[in-house]
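Engineer: My questions are about this predicted structure, shown below with the sequence.
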Amino acid sequence: MRLRWQATFRRQRFLYRPPCHTSHTFCTSAALRLAATPPPSVNLENFPCDSIRNFSIIAHIDHGKSTLADRLLEMTGTIKMSSKGANKQVLDKLKVERDRGITVKAQTASMFYQQKERQYLLNLIDTPGHVDFSWEVSRSMAACQGALLLVDASQGVQAQSLSVFHTARERGLKIIPVLNKIDLPAAQPDRVKAQMHSIFGIDPSDVLHISAKTGEGISAVLRAIIERIPPPSGESTGKFKAFLFDSSYDRYRGVISLVSIQDGVLRKGERIASFHTRKKYEITELGIMHPEEVPTTQLLPGQVGYIACNMKQSSEAHIGDTLHRVGEMVEPMPGFQPAKAMVFAGIYPVDSNDFPKLEESIKRLTLTDRSVTVQRESSAALGQGCRLGFLGSLHMDVFRQRLEDEHDAKIVVTAPTVPYKVVYKDRTVIVSNPTDFPDIIDTSMHVREVQEPIVKASIIVPEEFLGEMMDLCFEHRAEDVDHRYLESSGETSSRALLTCTMPLNEIVMNFFDKLKSRSSGFASFDYEAAGYKRSNLVKMIFLLNNKPVDALALIVHQSAEQTIGKMWVKKLHKVIPRQLFEVPIQAAVGKRVIARETLSALRADVTAGLYGGHYERKMKHLENQKEAKRRMKRIGRVDLPQEAFFDILSSKHS
């Protein structure tokens, strides 16, 4: 039966093959491959622009976006219903996505849908839901003409919903409001629609009611996609032009690029050129994602697909690049602003001999996550490693987990820091590594001032937790704190939007955990960069037996130096193994020691074998022991093991 199906299928326009195992993607298990149905016997030439809809799903984290994508794939026959009755997170292909239940990498899926004797090609370009992956959201929206704004009927509008809505509105996308989880007992659809009307100006009659879990209302969503979202524009007779919005890596085929065809037709064997790099390539394979790779013979205007063209280096696949046919110049598209790293951390192997393997693993992962910046660095305590820049603390944690899951890396991650501006008399330097920060800020000499990045934060919280949230913001040096109520129930307001500006350094460690703890999990948080501001910052170093440990250096605000110094000194006192001599553990700012703990020495009972005799006999042995320990303390060296670094820098001790 299988052989007969393959022979029949090869005679059609599509040539189906099992999905390739690439180095960048965790395979979604055999269940996905069994659930995927072969593409229908259709010809892509039968899908002009007016039969194509390109859309994305935007939502706050945990509002049911991945579940809705599953139902759309099932309703259009792209995947079969699993044996357990429902597919779970089909487009979340990474292990970290399935473990955490979040989307961190945008995916694409093409669906064929029949309505009123006409067949449509629907291209779903999935988006993450967390603020740290906003660059992925922006790239996905660039290839779409519309978006489904998904809101949880029990939780209402959340902070990230505000951010992604304004991003979609700025790009001119048609917004279809969708209310999810209406089957829950706690659902309040009328109240949430009133929120959407007051915040977004959305007409309540335009809101669709669905339950992605049960499948209720999914057919209405498909009809709305066809009726409300405008088709892409493009001419098949024009010069070929394509927009590159994502890329991945295959060890056999090189860089695989996801493109949106703007004009013209692209066929296998044709030669194309990059507007950004001016390099030329020959198309060796192209096709659509259904949701796995399905090769085709051509891609037409308005369609979204992948291309393989023997591109070897990831730097050649410039996100936002315009591709054109060799010899035909076209007007380039605007492209994207490069992602700006906001959180930096050093990554070192537990075993220093594993550094080449770790560096290769980091290169492989950055092929699929182009927002990560990489730079080599070395530490006297940890050896050779890499300094990586991320878009946020969750982005950093996800990258760390992917290194461990997909590449079996055993690593130590230093404390995260943010980029600071050190303004000298003749230049301004961006410092992301605490070891490069000046030890003493002397405004009369070389350094004029130090600036730290600040963000504009938005917190949506129930009214009863508003006081707790304001206290939390003030504890983290927030300024310009303001709030307004989003909607009212009778005379009592139910939820408030709290806005403020605060230093980015205050939210990269454990601010989000405190936010959820103090609001019983009901608060939502979002932020955007707001420039730099002058601040009183100092460099804190830690000394073991009067010798500094460079990997533990921190940049802190003067108002918190005592608290942070005492906390970290106590951490070190717990994890450092005892030595044969007394070890002072100190936190210092410049030449000032602001906190100290003393690790007592291991002592042998040198008088255990002495029986009888004068007491001076015992005192002589004890004095010899003291002198030996004083000598060891002068010349002794405290080796901080890698396990101790891991304990200190792990999140559970933060």
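Structural biologist: Here it is on my side, so go on.
Engineer: C-alpha only now, for contacts and for neighbours.
Structural biologist: OK.
Engineer: what about stretch 404-414, how long is it end to end?
Structural biologist: 16 Å (Cα to Cα, to the nearest Å).
Engineer: So which residues make contact with it?
Structural biologist: Contact with stretch 404-414 is made by 26, 95-96, 345-351, 358, 361, 403, 551-552, 642, 645-646, 649-650, as judged by Cα atoms under 8 Å, 6 or more residues apart in numbering.
Engineer: One more to weigh against that first structure:
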Amino acid sequence: MKNIRNFSIIAHIDHGKSTLADRLLEYTKTVTGHEMQNQVLDDMDLERERGITIKSHAIQMDYIEDGQQYTLNLIDTPGHVDFSYEVSRAIASCEGCLLVVDATQGVQAQTISNLYLALDHDLAVIPVINKIDMDSAHPDEVEDEIVELLGCDPSEILRCSARTGEGVPEILDAIVKRIPAPQGDPQAPLQALIFDSVFNPFRGIIVYFKVLNGTIHKGDLVKFVNTGEQYHADELGVLKLKLAPRDKISAGNVGYIISGIKDSKEVRVGDTITHVDNPCSEAIEGFQEVKPMVFAGVYPIDPEDFENLRSSLEKLQLNDASLTFTPESSIALGFGFRCGFLGLLHMEIVQERLDREFNMEVITTVPNVSYKVYDKKGNMTEVHNPAGLPDVTTIEKIEEPYIHASIITLSEYMGPIITLCLSKRGTLTNQKYISGNRLELSFDLPLGEIVIDFYDKLKSISKGYASFDYYISSYRESKLVKLDILLNGKPVDALSSLTHADNAVSLGRRMCEKLKELIPRQQYDIAIQAAIGAKIIARETVKQVRKDVTAKCYGGDVSRKRKLLEKQKAGKKRMKQIGTVQVPQKAFLAVLKLD
């Protein structure tokens, strides 16, 4: 055990984490020749295209230092604010981490929040400045920022270029010397932590775990503590680039188990694996159920695909523990699921993965957050969907979630950023200079205001220089109203939203104007209305497509023309009674992009 090192790499998005992982794999000869490619661990097409890590990955490397062979287990983590649960999961399975900071950009919001996660778990932190080969690098300034953040000695900070490989051997030395070996007793009852799982169509669910105490052998009868299910360990092994089977895995090591599990509900990330005949006294603590923050309805385009969508979501949930879903139905869209996501990027990724990996085309409704609704008797219900809001007359108050946001930016963009946050009903709570002309702004903001387009706007007004991180702080009472969109007098529940009373009229007006552009013309007029309760606050009309029925009348009495027009009018009226308005998918998406 003294020669095992478990570590992760934490960084802000796009600070060179995956490239550094590539170099470590190359130097330890874990990946050679034709297997070597950029972003080896990012195996999803989406990850390569966007240059972000979405899933955490684990891989084992062998490294020789002073004649001793060491086993290094790297548990790679995502960098985007939406995936912080993945980071906490990986951190709980490590004893140390590399904190990577970009020499051209310096310390950013996600760097700070990931660092706090690592310090909470008492990890040994090795600070690394990356991209020192870039022309725009300023490593000395970045070094001062890290010293201020960590309070460490400047000599402890390593400098490297993950692209050229400069400084990588020193990082491997530091991993061996500075990160402590795992603690644990190989003879104690088995206690292993599940930190990830993937679905294999031929072998069922492959579960990744770290053994804290005890030893697991091939063929052992084990049980998962939280679910209570029992399985035989058909195959055990360690995680090289491909799965490498082993007969046993002892305390301190990371590996996988295949036991023919077919149902995704049986595997919970953060669960504990132990032996059936000699169980451990208590489960591993520190893992919590993931709380989704943004909710949206996901519906199949063809209603017959409902069951296929269910199985696709279940398989996706296996290697995305934070996705939650429950069945729901909508008058406009039929049967579908109300899904919970961590944020907007997460929602986009899930939609894209459903399309690419499962060939499922879906319609996604307007995203919203969860609200606490108190009735006049003092009972509280959580509402994830505007359609589930109780009758207005019974509501005492509605509370919405607030976040504490930290934005790091250059001082020249401070004005526009403060204006943006105030327009989103935010309150500035603190501002401080980190170094030079970089400052950190702290805001309290309603989560409902930032789920749609806040991040995009922040990036555009700061020319990409602002970094953003947040955590949920509390629920606060708010003056919220339900805004309904009616088409020909019928509410389209998929387009309803809960919004602040002050914004409702302008939002309703903009939604009606946008829908007028997007809904195709029919044989009859379509009235698009925005309503709060029984009060109509905005209206637009999509004019009907008309045939010129009077073309054959040349001259003669006007009553002939009127007779034909009346006949056409009666036909249109009858058609309107049975006609339904089709709302195209781009209308749902356009509502998200409203300015």
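Structural biologist: Thanks, I have it. Keep in mind it's a predicted model, so treat the numbers as computed, not measured.
Engineer: Drop anything exposed from the contacts of stretch 404-414 of structure 1.
Structural biologist: Buried members of the contacts of stretch 404-414 of structure 1, scored by 16 or more other Cα atoms under 10 Å, are 26, 95-96, 345-350, 358, 361, 403, 551-552, 642, 645-646, 649.
Engineer: which bit of structure 1 covers stretch 409-422 of structure 2?
Structural biologist: Against structure 1, the aligned range for stretch 409-422 of structure 2 is residues 461-474 (TM-score structural alignment).
Engineer: Same question for the matching stretch: list its buried residues.
Structural biologist: Taking 16+ other Cα under 10 Å as the neighbour-count basis, stretch 461-474 of structure 1 is seen to contain the buried residues 461-463, 465-466, 469-470, 472-473.
Engineer: swap in stretch 281-296 of structure 1?
Structural biologist: Neighbour counts using 16+ other Cα under 10 Å place 281-283, 285-296 of stretch 281-296 of structure 1 among the buried residues.
Engineer: Just the endpoints, please. Distance across that stretch?
Structural biologist: In terms of Cα to Cα, the two terminal residues of stretch 281-296 of structure 1 are separated by 18 Å.
Engineer: and for it, what span of structure 2 is it aligned with?
Structural biologist: Under TM-score structural alignment, the counterpart of stretch 281-296 of structure 1 in structure 2 spans residues 231-246.
Engineer: What does Ile59 of structure 2 correspond to in structure 1?
Structural biologist: In structure 1, Ile59 of structure 2 lines up with Ala109, judged by TM-score structural alignment.
Engineer: my read is that match is in a strand, agree?
Structural biologist: Yes - looking at Ala109 of structure 1 with DSSP: H, G, I helix; E, B strand; the rest coil, it is inside a strand.
Engineer: right, and it touches Leu121 too?
Structural biologist: No - judged on Cα atoms under 8 Å, Ala109 of structure 1 makes no contact with Leu121 at a distance of 10.4 Å.
Engineer: what about the helices in the stretch 1-150 of structure 1?
Structural biologist: Assigned by DSSP state H, counting those that start in this stretch, the stretch 1-150 of structure 1 shows helices spanning 2-10, 29-35, 65-75, 95-100, 134-142.
Engineer: picking up where we left off before, show me the contact partners of the match of stretch 409-422 of structure 2.
Structural biologist: When contacts are taken as Cα under 8 Å, 6+ apart, the neighbours of stretch 461-474 of structure 1 outside the stretch itself are 481, 493-498, 500, 502, 514-515, 518-519, 522-524.
Engineer: Swap in 10 Å and give it another go.
Structural biologist: If you take Cα atoms under 10 Å, 6 or more residues apart in numbering as the criterion, stretch 461-474 of structure 1 is touched by 158-159, 457, 459-460, 475, 478-479, 481-483, 485-486, 492-502, 506-507, 511, 514-516, 518-525.
Engineer: again with stretch 555-564 of structure 2
Structural biologist: Counting by Cα under 10 Å, 6+ apart, stretch 555-564 of structure 2 makes contact with 548-554, 565, 567-569, all of which sit outside it.
Engineer: what comes up buried for that stretch?
Structural biologist: Judged by neighbour count (16+ other Cα under 10 Å), stretch 555-564 of structure 2 contains these buried residues: Lys561.
Engineer: In structure 1, which residues correspond to that stretch?
Structural biologist: Residues 612-621 of structure 1 are where stretch 555-564 of structure 2 lands when matched by TM-score structural alignment.
Engineer: swap in stretch 103-118 of structure 2?
Structural biologist: Residue correspondence for stretch 103-118 of structure 2 in structure 1, counting by TM-score structural alignment: residues 153-168.
Engineer: Can you mark which positions in that stretch are buried?
Structural biologist: Within stretch 153-168 of structure 1, judged by 16+ other Cα under 10 Å, the buried ones are 153-165, 167-168.
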